[in-house]
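1. Take this sequence and fold it.
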Amino acid sequence: MAGIDDKVDKAYEGKSLSEIADAPVEALQGVSEVDAKHLKEAFNITTVRDLGTNKYFLWAQSIAKIAE
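-> Predicted structure coming up:
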């Protein structure tokens, strides 16, 4: 995936997509430990994969795309 390094924390640059998917959500640039705590509490999201496959986020993304 081109340009993935500019979307992840420096510690995850150059990692495989599998490694990034299984990384904590804080691996994404702009997601803090506090944000991660809130995601865990609200949606039981702990990894990038959890975030990307969460049904509520997928529903919201679909609605937003259709609305375009």
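
2. C-alpha from now on. contacts and neighbour counts both.
-> Noted.

3. those helices in this protein, which residues are they?
-> Secondary structure of the chain (DSSP state H): helices located at 17-21, 33-43, 48-53, 55-67.

4. for comparison, sequence B:
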Amino acid sequence: MASIDLDKVLDKAWADKSLPEVLAAPVSALKGVSDRQGELLREAFGVKTVGDLADLKFVGWAKALAALDAAK
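-> Below is the predicted model:
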């Protein structure tokens, strides 16, 4: 299982939260994602939380394509 440095991917206010809390958090909890960008994700794809973003099929497709490219 891959590890991740939460301080590098979460805004400071979310870095000490539990994983379930982070997954239920708005996408703006991710470092570099503004409230406005979070709103645009909600409008475009219905993404409201970090968990929703992780489950977004387009994210999965993009990751699969990147993995295929890396494997060549």
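
5. right, so the helices of the first structure: which one is the most enclosed?
-> Among the helices of the first structure, ranked by average contacts under mean count of other C-alpha atoms under 10 Å, first place goes to helix 48-53 (a mean of 17).

6. What's the average distance for that one when superposed on the second structure?
-> In the superposition with the second structure, the average deviation recorded for helix 48-53 of the first structure is 0.4 Å (mean C-alpha distance after the TM-score superposition for the first structure).

7. got a list of what the spatially most central residue of the first structure touches?
-> In the first structure, the C-alpha nearest the mean C-alpha coordinate belongs to Val48, at 3.8 Å (C-alpha atoms, centre = their mean). Counting by C-alpha atoms under 8 Å, 6 or more residues apart in numbering, Val48 of the first structure touches 20-25, 27-28.

8. re the thing from before, can you add distance to Lys10 of the first structure and give the helices of the first structure back as a markdown table?
-> Shown next, in a markdown table, are the helices of the first structure (distance: least, C-alpha to C-alpha, whole Å):
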| stretch | distance to Lys10 of the first structure |
| --- | --- |
| helix 17-21 | 12 |
| helix 33-43 | 15 |
| helix 48-53 | 15 |
| helix 55-67 | 25 |
